[in-house]
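Engineer: pasting the sequence and the predicted coordinates here, then a few questions.
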Amino acid sequence: MAILAHNQSPDWNEELYLGTLERAIPDPQNPPSGLVAHFAGPREGGGWQVIDVWESEEHLRAFLEGAVLPAAKELGAPPFDTVVTEVRNSLIP
């Protein structure tokens, strides 16, 4: 079952996001297993958000624990919140 992951923090910014992304996915042509789509941008009111679609929550958790969290820790980034929901429908024109 596909899932939607919404990661966000009022304490993150584009610089922290890009630094983490470079470390977590060094080759964008070789994305992590199970990633369907990735979107990122500023939050209204400040901070940063990332919205991903994954094939499963297991794929998401493996990527967070194996790549994102270690990269963020290396940069001294603050924690972020993650909300996971089931994808019920999608439309990709």
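Structural biologist: Perfect, thanks for sending it.

Engineer: drop to CA atoms for contacts and neighbour counts, all remaining ones
Structural biologist: Fine.

Engineer: spatially central residue in this protein, please.
Structural biologist: The central residue of the chain, meaning the one whose C-alpha is nearest the mean C-alpha position (CA atoms, centre = their mean), is V50 at 5.0 Å.

Engineer: P70: helix or strand, and which one exactly?
Structural biologist: For P70, the enclosing helix or strand under DSSP states H and E is helix 69-75.

Engineer: elements contacting that helix?
Structural biologist: helix 14-24 (3 or more CA pairs under 8 Å, 6 or more residues apart in numbering; DSSP states H and E).

Engineer: find the nearest non-adjacent residue to I25, please.
Structural biologist: In this structure, I25 finds its nearest non-sequential neighbour in P31, 6.5 Å apart by CA to CA, 6 or more residues apart in numbering.

Engineer: what ranges does this protein have for its strands?
Structural biologist: 3-9, 35-42, 48-54, 81-86 (DSSP state E).

Engineer: putting a second one here so we can go through both:
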Amino acid sequence: MAVLVYNRGAEWTRELYQALHDRVLPDPGNPPAGLLVHTASPDERGGWMVVDVWESEADYRRFVEDRIMPAARELGAPPFDTHVSEIFYHLIP
């Protein structure tokens, strides 16, 4: 079941997101297994947000454990909040 993943980092910046992105997705043409959609933008409340669609929560969790968290620790990145929900309906025109 596909999932929507919303990550928000109140202390994150565009520069920090970009540094992490460059480490974990050096070739955007070769996305990680299970990633269907990836978006990132400033959060209107401050900080940074990333909204993704993954084929499964297991695919997302594996990517976080194997690639995101090690790179975030290297960068000394602050924590971020994550919310995952199953997608009931989606349309890709």
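Structural biologist: Okay, I see it. All values reported here derive from a predicted model rather than from experimental measurement.

Engineer: report the TM-score for the pair.
Structural biologist: Once superposed, the chains reach a TM-score of 0.97 (TM-score structural alignment, normalised by the length of structure 1), with 93 aligned residues with a CA RMSD of 0.7 Å.

Engineer: ok, and for the helix holding P70 of structure 1, which residues are buried?
Structural biologist: L69, A71, A72 (16 or more other CA atoms under 10 Å).

Engineer: against D81 of structure 1, how distant is the residue nearest to the centre of structure 1?
Structural biologist: To D81 of structure 1, V50 of structure 1 is 10 Å away according to CA to CA, to the nearest Å.

Engineer: now the common contact residues for those two.
Structural biologist: Taking CA atoms under 8 Å, 6 or more residues apart in numbering as the contact rule, the neighbours common to V50 of structure 1 and D81 are H6, N7, Q8.

Engineer: got TSV for the residues you listed, with neighbour count and distance to A37 of structure 1 too?
Structural biologist: Putting the shared contacts of V50 and D81 of structure 1 into TSV (neighbours: other CA atoms under 10 Å; distance: CA to CA, whole Å) gives the following:
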residue	neighbour count	distance to A37 of structure 1
H6	18	12
N7	16	14
Q8	21	16
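
Engineer: how about a markdown table for these, with distance to G19 of structure 1 added?
Structural biologist: Converted to a markdown table, the shared contacts of V50 and D81 of structure 1 look like this (distance: CA to CA, whole Å):
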| residue | distance to G19 of structure 1 |
| --- | --- |
| H6 | 19 |
| N7 | 16 |
| Q8 | 16 |
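
Engineer: picking that back up, closest one to P93 of structure 1 among the strands of structure 1?
Structural biologist: Distances from P93 of structure 1 to each of the strands of structure 1 were compared using CA to CA; the minimum, 13.6 Å, belongs to strand 35-42.

Engineer: counting contacts, what elements does that closest one pack onto?
Structural biologist: Strand 35-42 of structure 1 sits against strand 48-54, with contacts defined as 3+ CA pairs under 8 Å, 6+ apart.

Engineer: what is the strand it packs on packed up against?
Structural biologist: Other elements packing on strand 48-54 of structure 1 under the criterion 3+ CA pairs under 8 Å, 6+ apart are strand 3-9, strand 35-42.
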